[in-house]
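1. Would you be able to build a 3D model of this:
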Amino acid sequence: MAVIVTGAAGFVGMHLSERLLARGERVVGVDSFTDYYDPRLKAARAARLETREGFDMVRMDIAEAAAFGDLVKAHAPRAIVHLAAQAGVRYSIENPFAYERSNLAGHLSVLEACRRCPDLEHLVYASSSSVYGDRPGAGEGFREDDAAAEPVSLYAATKRAGELMSFAYAKLYGFPQTGLRFFTVYGPWGRPDMAYFSFTRKILAGEPIEVFGQGEMARDFTYIDDIVDGVVGVLDRPPERGANRILNIGGGRPEGLMTMIATLEAALGREARKVFRPMQPGDVTATCADVSRLVEVTGYAPRVPIAQGLPAFVNWYRTFYGAS
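-> Sure thing, here's the model as predicted:
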């Protein structure tokens, strides 16, 4: 039986698919290859996966419910990892209807397909730390039972809505689900819209970088290998039938934006030209994951600090883009 991974040409999706293939799983990847960021990067990720035995890539918009339902019925997967989504807090302010289709209709399409798949062991889906909103105490760690009722971006609102839809479907139809609230994921093959990625490009090009929040923001940066460890651990340990379990997945420690920039500067051997800006709409001041529940379920133990992870990203970036 296969594992279906939606968003398989995405950052987390590619790395997760590789890990599943390495342990002998058959993986069916689904991706629509949108042009939210450079499609060539997604194509390169897909090409990397397509060299692997046991992997099949299907180009499909998961919001096309009938087509996705047919795909799930044809493969009768043992599990689905649903990572496909329209990402980006700031982009959601400019292009709100992209989030309606990908994050609401797309999530509902996955749920409908799952309820018609009687042998499905587990649906694992991506939520986001953005659901917690912007509030004091982030440095102490967001907990899963903290309030998540005041999102500050449409992106966050759609991810919270996905969680609520999953609660309803778990109760109605019984199939086990786990929603993972991802904190800031980074590393090789990452997303170009993320700050560390765009900063790297601009520093190498000699362009100034915009430092929002006057440099006072902090994020729970989590290296991709640690994220994949957590996702696989969760996938292998479904909750009881009728449950929609929510878990944080992050590094458990906030790093200041200026610390991240200084680490990049050291890895690149260049100093950034910084232009300080106020907070942008939809941004939050700080994020930090309390991962105690994930540790309890899986034994999760993030290992890679940014002092190690960001240089690994820089090495990949120089190789992939031929940058000096």
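
2. Please count neighbours and contacts with C-alpha atoms only from this point.
-> OK.

3. which other residues reach the helix ranked longest in the chain?
-> For the chain, the longest helix by residue count, based on DSSP state H, is helix 154-173. Helix 154-173 is contacted by residues 86-89, 92-93, 96, 99-100, 103-104, 107-108, 111, 115, 127-128, 130-131, 133, 148, 151, 175-177, 179, 241-244 when judged by C-alpha atoms under 8 Å, 6 or more residues apart in numbering.

4. Here is the second sequence; please produce its structure so I can put it next to the first one:
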Amino acid sequence: MKILLTGAAGFIGSHVARILLDRGDQVVGLDNLNAYYDPQLKHDRLARLTGDTGFSFVKMDVADRDGMPALFQRERFDRVIHLAAQAGVRHSLVDPHAYIDSNVVGFTNILEGCRHTGVQHLVYASSSSVYGGNTQMPFSEHHGVDHPVSLYAATKKANELMAHTYSHLFALPTTGLRFFTVYGPWGRPDMALFLFTKAILAGEPIQVFNHGKMVRDFTFVDDIAKGVVHTLDRPPEADAAFDKAHADTASSWAPYRVFNIGNHDPVQLLDFIAAIERHTGKKAIKELRDIQPGDVPATFADVSELERWTGFYPGTSIDEGVGRFVAWYRDYFKV
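-> Sure, this is the predicted structure:
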């Protein structure tokens, strides 16, 4: 297949691209290579892909109102994986316009491109953050997601609503994936594992928010990438039994689905830090802090719907995943 992969230079996108290329798909990778974090890491991720004859790269912002339609018309993609977004919960408190431009305007351009060129299936990144103030665990796609606690989360819920509209109006098959705390090699420098490993190896203190009373469904990036590809291969269909009088948020009368994709094994933050200590061979200097605005104290994914739909179930343990990250970090930064 010929696949558009947005966010191809990103953490998850570069891993997804590798799987697609290895199985023989033609991948057009798109990224704007912005400076939200060090662009060199993005260039280095791309360098692992550009030697493959099945890969071509386009530097473009998904919010480009002229460039995106032209790209869709020129390339005529079979399917689209949309992972490009302005990421980060806390940064949305500082620069909200970046989230509207990328996550809302950009997503509109993706939907329009798919609509007008007959794309067979759009898979896009949502987020566990859409669960917001919900405290019912584990988080299920059947739960309401009407109380986001960050603008980032609100834009991701908006994506799900926008996708449903296009599935309904234009019969465009769309699948949203709610990612749960992704970690692993080539990860983002603003995420906890990267920050903690860097500080611990340097003998510097780490900031531990909510006094360590955080629980996360940490999910290894290889599991996420495999789940994305499994989902791409199974376009949603209209649910003929859908009852509009008792609407279920997990499905629709339109060809639309949303799925959690997490490890289904939540871990205490302090246990996560202990795994980093084991693999670095150094003790962390912990500075305990209050919870930050926009954060939620716990996440826990019910992934039974994803397993039923695709047959895929994430399964990398924290100890294995953290060990692989620390090994990559030491090699990449020569420390």
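
5. Quantify their similarity with the TM-score.
-> Once the chains are overlaid, their TM-score stands at 0.97 when taken by TM-score structural alignment, normalised by the length of the first structure; 320 aligned residues with a C-alpha RMSD of 0.9 Å.

6. just to revisit the earlier point, what's the mean gap between the longest helix of the first structure and the aligned bit of the second structure?
-> On superposition with the second structure, the mean distance recorded for helix 154-173 of the first structure (mean C-alpha distance after the TM-score superposition for the first structure) is 0.6 Å.

7. against the second structure, where does the helix or strand just after that helix fall?
-> Going down the chain from helix 154-173 of the first structure, the next helix or strand is strand 177-182, by DSSP states H and E. Counting by TM-score structural alignment, strand 177-182 of the first structure falls onto residues 174-179 of the second structure.

8. how distant is that stretch from the center of its chain?
-> Put simply, stretch 174-179 of the second structure sits 9 Å off its chain's centre (C-alpha atoms, centre = their mean, to the nearest Å).

9. What residues in the first structure pair up with stretch 188-201 of the second structure?
-> Going by TM-score structural alignment: stretch 188-201 of the second structure matches residues 191-204.

10. correction: stretch 292-311 of the second structure
-> Residue span in the first structure matched to stretch 292-311 of the second structure, by TM-score structural alignment: 280-299.

11. In that stretch, which residues are buried?
-> Across stretch 280-299 of the first structure, burial judged by 16 or more other C-alpha atoms under 10 Å covers 282-295, 298.

12. Make sure Tyr37 of the first structure is actually in contact with Met194.
-> No: taking contacts as C-alpha atoms under 8 Å, Tyr37 of the first structure lies outside contact range of Met194: 10.6 Å.

13. Secondary structure element for Val297 of the first structure, which one?
-> Short version, using DSSP H and E: Val297 of the first structure is in helix 292-298.

14. which strands and helices sit next to that helix?
-> helix 224-235, strand 244-249 (3 or more C-alpha pairs under 8 Å, 6 or more residues apart in numbering; DSSP states H and E).

15. after superposition, how close is that helix to the second structure?
-> Looks like 0.5 Å for helix 292-298 of the first structure (mean C-alpha distance after the TM-score superposition for the first structure).

16. tell me what the helix or strand that comes right after that helix is packed against?
-> With elements assigned by DSSP H and E, the helix or strand that comes after helix 292-298 of the first structure is helix 306-321. Where contact means 3+ C-alpha pairs under 8 Å, 6+ apart, helix 306-321 of the first structure is packed against strand 185-186, helix 257-268.

17. quick one, which of those is packed in tightest?
-> Among these, the stretch with the highest mean neighbour count (mean count of other C-alpha atoms under 10 Å) is strand 185-186, at a mean of 23.

18. Run through who's touching it.
-> Counting by C-alpha under 8 Å, 6+ apart, 196, 221-224, 227, 250, 309-310, 313 sit against strand 185-186 of the first structure.

19. Kindly reformat the residues you listed as CSV containing distance to Phe55 of the first structure and neighbour count.
-> Below are the contacts of strand 185-186 of the first structure laid out as CSV (distance: C-alpha to C-alpha, whole Å; neighbours: other C-alpha atoms under 10 Å):
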residue, distance to Phe55 of the first structure, neighbour count
Tyr196, 30, 20
Phe221, 29, 27
Thr222, 26, 27
Tyr223, 24, 25
Ile224, 20, 24
Ile227, 21, 25
Gly250, 28, 32
Gly309, 27, 20
Leu310, 29, 27
Phe313, 25, 23
